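> Need a 3D model of the sequence below.
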Amino acid sequence: MTCYAVGLLHAVQMGPGIVAYLEGIDATLAPYGGRFVIHGGPQEALEGACDRDLIVIAFPDRAAARAWYGSPGYRAILPHRLRHARGEVFLIEGMGEGHRATDILRGA
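The predicted structure follows:
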């Protein structure tokens, strides 16, 4: 099942640290099948407001996402982001083909 690494970042301080992070992250994703689905960009608020940058990276499964996050390559660049941005980062699995909203009622 596809697993997504989701980041909601704010207070990003553009400068050499973030540049180093951005220049290094693509190489860390490749060995784990990771690819950007969303990487910031303009938002159109339909309800409420969001003052954070949304980043979504897709991985083949949760094991690959965890392996990427814990990999030496990613751990080497992570301090650049942690020092120059705040926010939340988490993993969440996607839904299978044909998922319907009422499917979540079966587990309730």
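> CA atoms for contacts and neighbours, from now on please.
OK.
> As a check, name the ranges of all strands in this structure.
Per DSSP state E, the chain carries strands over the ranges 3-10, 35-39, 53-59, 86-93.
> Format those strands as CSV; extra columns: mean neighbour count and distance to residue 25.
Output for the strands of the chain, formatted as CSV (neighbours: other C-alpha atoms under 10 Å; distance: least, C-alpha to C-alpha, whole Å):
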stretch, mean neighbour count, distance to residue 25
strand 3-10, 20, 13
strand 35-39, 14, 10
strand 53-59, 21, 11
strand 86-93, 14, 15
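> To compare against the first, here's the next sequence to fold:
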Amino acid sequence: MTAYALAHLHPQPPLHDDVFTYIERIQDTLDPFGGRFLVHATDAVVIEGPFEGGYVLIEFPDMDKAQAWYDSDAYQAILPMRTDNMEGTAVLLQGVPPNYDAAATGRAMRAAQNA
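Just a heads-up that it's a prediction; the model follows:
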């Protein structure tokens, strides 16, 4: 099942040169794990609530590949270029199956809460 790496970043200009190097090198760390950018440095259309910073969304074939990418020597070697120079939060998320039913999930959540 597809998995995602989601980062909510707070860049503060001027960006340190290491951030540019990180961006230039990240794709090479993703390729062996089937990672690809879905969102990266795009302008957001804010439709609800406050919006600070920017988002990055990377798709992986599955959670094992996402975790292996994050833990890889290649990614760990460049990670401090971003984390030492930009605040943010990053998470790995499991996607939903192709036949996902949000209504069924809602009913199950309601039942669990009322139990």
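> hmm, back to that, would you reformat the strands of the first structure as TSV and include distance to residue 73 of the first structure?
Formatted as TSV, the strands of the first structure follow (distance: least, C-alpha to C-alpha, whole Å):
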stretch	distance to residue 73 of the first structure
strand 3-10	16
strand 35-39	16
strand 53-59	16
strand 86-93	18
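> Among those, which comes closest to residue 46 of the first structure?
strand 53-59 (15.6 Å; C-alpha to C-alpha).
> mean deviation (superposed) between that closest one and the second structure, please.
Taken over the aligned residues, the distance from strand 53-59 of the first structure to the second structure averages 0.5 Å (mean C-alpha distance after the TM-score superposition for the first structure).
> quick revisit: of the strands of the first structure, which is nearest residue 65 of the first structure?
Using C-alpha to C-alpha, the strands of the first structure put strand 53-59 closest to residue 65 of the first structure, at 5.7 Å.
> Can you spell out which helices and strands pack onto that closest one?
Using 3 or more C-alpha pairs under 8 Å, 6 or more residues apart in numbering; DSSP states H and E, the elements in contact with strand 53-59 of the first structure are strand 3-10, strand 35-39.
> whereabouts in the second structure does it align?
Counting by TM-score structural alignment, strand 53-59 of the first structure lines up with residues 54-60 of the second structure.
> Dump the helices and strands packed on strand 53-59 of the first structure into a markdown table; add distance to residue 18 of the first structure as well.
Shown next, in a markdown table, are those (distance: least, C-alpha to C-alpha, whole Å):
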| stretch | distance to residue 18 of the first structure |
| --- | --- |
| strand 3-10 | 12 |
| strand 35-39 | 14 |
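> For residue 17 of the first structure, which of those strands is the nearest?
Closest among those, using C-alpha to C-alpha: strand 3-10, at 15.0 Å.
> Taking strand 86-93 as reference, get the angle to that closest one.
Angle between the axes of strand 3-10 of the first structure and strand 86-93 is 160 degrees (criterion: axes from the mean of the first three to the mean of the last three C-alpha atoms, to 10 degrees).
> Could you list every helix and strand in contact with strand 3-10 of the first structure?
strand 53-59, helix 62-70, strand 86-93.
> what would these look like in a markdown table with distance to residue 29 of the first structure?
As requested, those are exported to a markdown table (distance: least, C-alpha to C-alpha, whole Å):
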| stretch | distance to residue 29 of the first structure |
| --- | --- |
| strand 53-59 | 9 |
| helix 62-70 | 7 |
| strand 86-93 | 15 |
